[in-house]
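what's the 3D shape of this:
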Amino acid sequence: MTHHDLSRRHLGRWAAAAALSPWLASCGGSDDAGGTDPREADYVKAVESLFTDYHAPGILAGVRRAGETLWMKAFGLGDVAGAVPMALNSTFPIRSITKSFTVTLLLQLVQAGRVGLDHKIERYLAGVPNGHLISLADLAGNQSGLADYSAQPGFFQVFVEDPLHIWTSQELVDFSFAVQPGFLPGEQYQYSNTNTVLLGMVVEAVTGQPLADVLGERIFKPLGLAGTRYPASADLPSPTPTPYAVNVVTGALDEQPLISPTSLAGSGAMASTLADLLVWGEALGLGSLLDPALQGLRKSLARDVTNGPEYDRYGLGIGQIGQWWGHTGSGVGFQIATMNLASRNVTVSVMVNASPEGSRRDFNLAQELFERLAAVVEAV
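From the prediction side, this is the model:
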């Protein structure tokens, strides 16, 4: 979900050049987890170019190569008003990267024989428009035709007035169910948060456990993702950066409100750290939690993207940009990307505490920086 024109808690504006002048100082010291990668200078130049071009307040960036030194650095400010440097161990809401976790859980249940990708959603949940036609694969691949609940005026009105409002997943999808599906399942691609909220509900129905618990048991614990969580409230472990809307032309910043993760559920509720996202990006891209055949199917079902994040193609809870596979996230002051290049087993992860406003609100700063870092990786 993008931040649209969310009414903001306006706490002042700062000129980016002045406010971000201390950003370079935060590149070293205790926030430096690299220092020996021969490409480090080029990585730093890529980050510097994003500050210059788009005025991001703060950035975390990392590159994980099999058998090589892990490179991770913090840049800029976690809080502009207090001139607080971005901390390398910051916890970020990861927005739509949550989708890749939710769909991975679904595929694990497929692998265990507990659900089938061809099963229709009505088998698990009642009241879904075209529920007798929409398969779990349609939902995972954004081909269901169901309207995006987060784009409906009824949801958005409550969300703007009370960003911390507590929602049930059923309340979210009910906004979608009140709208006629845009097309029959499989006919088109249309990115919709409704799809993965429903899949999260399927996981809960099949396992009899809350989604948070299933994520912990099947993904967080096996991968050692100690800094990753599916929270019930907006409160996250410190340090958590302040979210901003940024005018990428002028550099003006507006602080954004915290939002209840329940407003995103299985489509975007999770939070994580840079170190954990580097691990997750590799697991997602290589399919380490799935059988090779199922991982291959996950990617082979990808189709061209016509809306939403700027992937080239989107498979089952995984997007493709060039030869890289992974996921991005964006909305209300945070943008994130974690992508893996399987042929070299390299993962790039980026976290930015800002999302563009105005005419560029659909632009993902993290994705842009990922592509610049990917170019460095591919040049060698």
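
rest of the way, CA atoms for contacts and neighbours
OK.

is it true that Phe175 lies in a strand?
No. Per DSSP: H, G, I helix; E, B strand; the rest coil, Phe175 lies outside any strand segment and is helix.

correct me, but it touches Phe156?
No. Using C-alpha atoms under 8 Å as the test, Phe175 is too far from Phe156 to be in contact (10.0 Å).

So if I had to pick from those two, which one is more boxed in?
Between Phe175 and Phe156, Phe175 has the larger neighbour count (other C-alpha atoms under 10 Å), namely 19 against 16.

Contact partners for that one?
149, 152, 154-155 (C-alpha atoms under 8 Å, 6 or more residues apart in numbering).

at 10 Å what do you get?
Contact analysis of Phe175 by C-alpha atoms under 10 Å, 6 or more residues apart in numbering lists 147-155, 194.

ok, now Leu105?
Listed by C-alpha under 10 Å, 6+ apart, the contact partners of Leu105 are 99, 111, 199-200, 203, 211, 214-215, 218-219, 289-290.

Next, the structure of the following sequence, for comparison with the previous one:
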Amino acid sequence: MRRTPSRRALAAALLVASALAPMTAIPATAVNVAVADRHDRDDEHQPGFDHKLTARLDAAIEKVRRQADIPGVAVGLWMPGKGSYVRATGVADTATGEPMTTDKFIRIGSETKTFTVTALLKLVDDGRIGLDDPISAYVHGVPNGHRITLRHLAEMRSGLFPYSSDADFVHDLLSDPSRSFTPDELLAYGFKHKNTAAPGKVFEYNNSNFVLLGLVIEKVTGHRLEDVIERRVLRPAHLHRTLFPEGAEFPDPHPRGYTNQTLSGEVADATDWNPSWAWAAGAMISDMHDLRRWAKIVATGELLSPETQAERLKTLPTGYPGTSYGLGIFESSGWIGHNGSIPGYENVTVHLPSQQATLVVMLNTDITYEGKEPSSLFARAITEIVTPNNVYDRPVPTR
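The predicted structure is shown next:
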């Protein structure tokens, strides 16, 4: 696996967050958490694609995995009326050679943003907040906070300086990946810098925005963000294997995760790193079954009023061709959802409403290949085959 050449590259990578084994089809199995409702298990009964299409997908995925030197990847693709593809290839642990499987938990990084925004939009539906409220009404001390709205934050157009671009933050995190950060500590790294743009003017992917939205949810509800997401999002969505960890805990089974976001640039095992540094922007954990269900819920607005979902889907240009961003959600050639990257793990969870298709990609490294996030390489290769008129291409940094 590759190494990162410099600290500068490390800071950029934080902004944008093996042995070989044969391709195997492995059904989901019971895991050490509450079992999902029987009616949620429809993915296990959808017939697979025909042999020719399955073979093409096998070859494309394995080509990307070997080319980009990915330890292991699990892919789920469901297309009603056409079939499904649920397979894993490579290894979950490079030391033992344990094979990657489709039943494992994974750290989902920035896909957490879709849960945070859903909780926020539930409060909009309740009439307790407005998207055009200034952040200063809820959180004091935000630079230019009287002009920055909740909508600007969710759209990544606040103009705030991203805390993960701060050199002191990068050093503090990588010096002690087990450290627990508070939301206020995270924001302080960014607030010591001048804002980068006027509110609403420029798209800039920025975790500071979502840490602030998490604080808004806590302020309005009087409860911890983790508890609000559990009660108001995960339970109604019947997501029984998705969680917001208290610290570095990671339920079994899960793959080991590998990163080169280290002070030395050498590859390290980041499995047990504390994700508190990402909090409302990227700390959550899930699995393929839950992410498959969640992809459709996010894209269709099942938990929200039609009016609020319409606000969520008002995507704006990002400056990256083919990709637009709404309220904690992106659209890429018709695919709606989000991807995620956190040291050791990457994933893509998207839904294509025009074909009712859902794609979930999970892998156990975040090491880029020729400057590209490996999860995007897999998603593009897959969609080039199954939806050639809707090819996923997301060159937007997501860390």
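
Report the buried members of the contacts of Leu105 of the first structure.
Neighbour-count burial (16 or more other C-alpha atoms under 10 Å) applied to the contacts of Leu105 of the first structure gives 99, 199-200, 203, 211, 214-215, 219, 289-290.

so can I have TSV of the residues you listed showing secondary structure and distance to Val346 of the first structure?
Listed next are these as TSV, based on DSSP: H, G, I helix; E, B strand; the rest coil; distance: C-alpha to C-alpha, whole Å:
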residue	secondary structure	distance to Val346 of the first structure
Lys99	helix	21
Leu199	helix	29
Gly200	helix	29
Val203	helix	30
Leu211	helix	29
Val214	helix	28
Leu215	helix	24
Ile219	helix	20
Leu289	coil	17
Leu290	coil	19
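
CSV for those residues, including distance to Thr240 of the first structure?
Compiled in CSV, those are given as follows (distance: C-alpha to C-alpha, whole Å):
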residue, distance to Thr240 of the first structure
Lys99, 21
Leu199, 28
Gly200, 26
Val203, 29
Leu211, 23
Val214, 25
Leu215, 22
Ile219, 23
Leu289, 29
Leu290, 32
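
Now the common contact residues for Phe175 and Phe156 of the first structure.
Common contact partners of Phe175 of the first structure and Phe156 (C-alpha under 10 Å, 6+ apart): 149-150.

about what we covered before: can you tell me which of the contacts of Phe175 of the first structure carry over to the second structure?
With both residues aligned by TM-score structural alignment, their matches' C-alpha atoms under 10 Å, the contacts of the contacts of Phe175 of the first structure that the second structure also has are 147-155, 194.

For Asn307 of the first structure, state which of these is nearest.
For those, the closest approach to Asn307 of the first structure (C-alpha to C-alpha) belongs to Asp148, at 11.9 Å.

right, and that closest one touches Leu172 too?
Yes. Here Asp148 of the first structure reaches Leu172: they are 9.5 Å apart, a contact under C-alpha atoms under 10 Å.

what residues are shared contacts of those two?
Common neighbours of Asp148 of the first structure and Leu172 (C-alpha under 10 Å, 6+ apart) are 193-194.

chain center to stretch 363-373 of the first structure: distance?
On the basis of C-alpha atoms, centre = their mean, to the nearest Å, stretch 363-373 of the first structure sits 13 Å off its chain's mean C-alpha point.

swap that for stretch 16-26 of the first structure, please
26 Å.

residue contacts, Val117 of the second structure?
By C-alpha under 10 Å, 6+ apart, the contact list for Val117 of the second structure reads 123, 154, 210, 213-214, 217, 229, 280-281, 312, 327-329.

if we go to 7 Å?
327-328 (C-alpha atoms under 7 Å, 6 or more residues apart in numbering).

Which strand or helix spans it?
Per DSSP states H and E: Val117 of the second structure is located in helix 112-125.

average gap between that helix and the first structure?
Taken against the first structure, helix 112-125 of the second structure registers an average deviation of 1.0 Å after superposition, with mean C-alpha distance after the TM-score superposition for the first structure.

The helix or strand following that helix vs the first structure, average offset?
The first helix or strand that comes after helix 112-125 of the second structure along the chain, using DSSP H and E, is helix 150-154. When the first structure is overlaid, helix 150-154 of the second structure sits 0.1 Å from its aligned residues on average, using mean C-alpha distance after the TM-score superposition for the first structure.

Report the aligned residue range of the first structure for helix 150-154 of the second structure.
Aligned by TM-score structural alignment, helix 150-154 of the second structure falls on residues 136-140 of the first structure.

now swap in stretch 205-225 of the second structure and tell me
Aligned by TM-score structural alignment, stretch 205-225 of the second structure falls on residues 191-211 of the first structure.

How far away from the center of its chain is the matching stretch?
Distance of stretch 191-211 of the first structure from its chain centroid, counting by C-alpha atoms, centre = their mean, is 17 Å.

So which bits of it are buried?
Buried, per 16+ other C-alpha under 10 Å, within stretch 191-211 of the first structure: 191-204, 211.

same thing with stretch 296-307 of the first structure?
298-299, 302-303, 305.

out of those, which are inside strands?
Arg303 (DSSP state E).

I'd like a version of the buried residues of stretch 296-307 of the first structure in CSV, one that adds distance to Thr104 of the first structure as further columns.
Below are these laid out as CSV (distance: C-alpha to C-alpha, whole Å):
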residue, distance to Thr104 of the first structure
Arg298, 9
Lys299, 12
Ala302, 15
Arg303, 18
Val305, 20
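
Tell me which two in the buried residues of stretch 296-307 of the first structure are the farthest apart.
Spatial extent of those (C-alpha to C-alpha) is set by the pair Arg298 and Val305 at 15.4 Å.

ok, back up a step: tell me the one of the buried ones among the contacts of Leu105 of the first structure nearest Ala33 of the first structure?
Of all those, Ile219 has the smallest distance to Ala33 of the first structure: 24.6 Å, by C-alpha to C-alpha.

and Gln323 of the first structure, how many neighbours does it have?
Gln323 of the first structure has 11 neighbouring residues, counting by other C-alpha under 10 Å.

again but with Pro243 of the first structure, I slipped
Neighbours around Pro243 of the first structure, by other C-alpha under 10 Å: 28.
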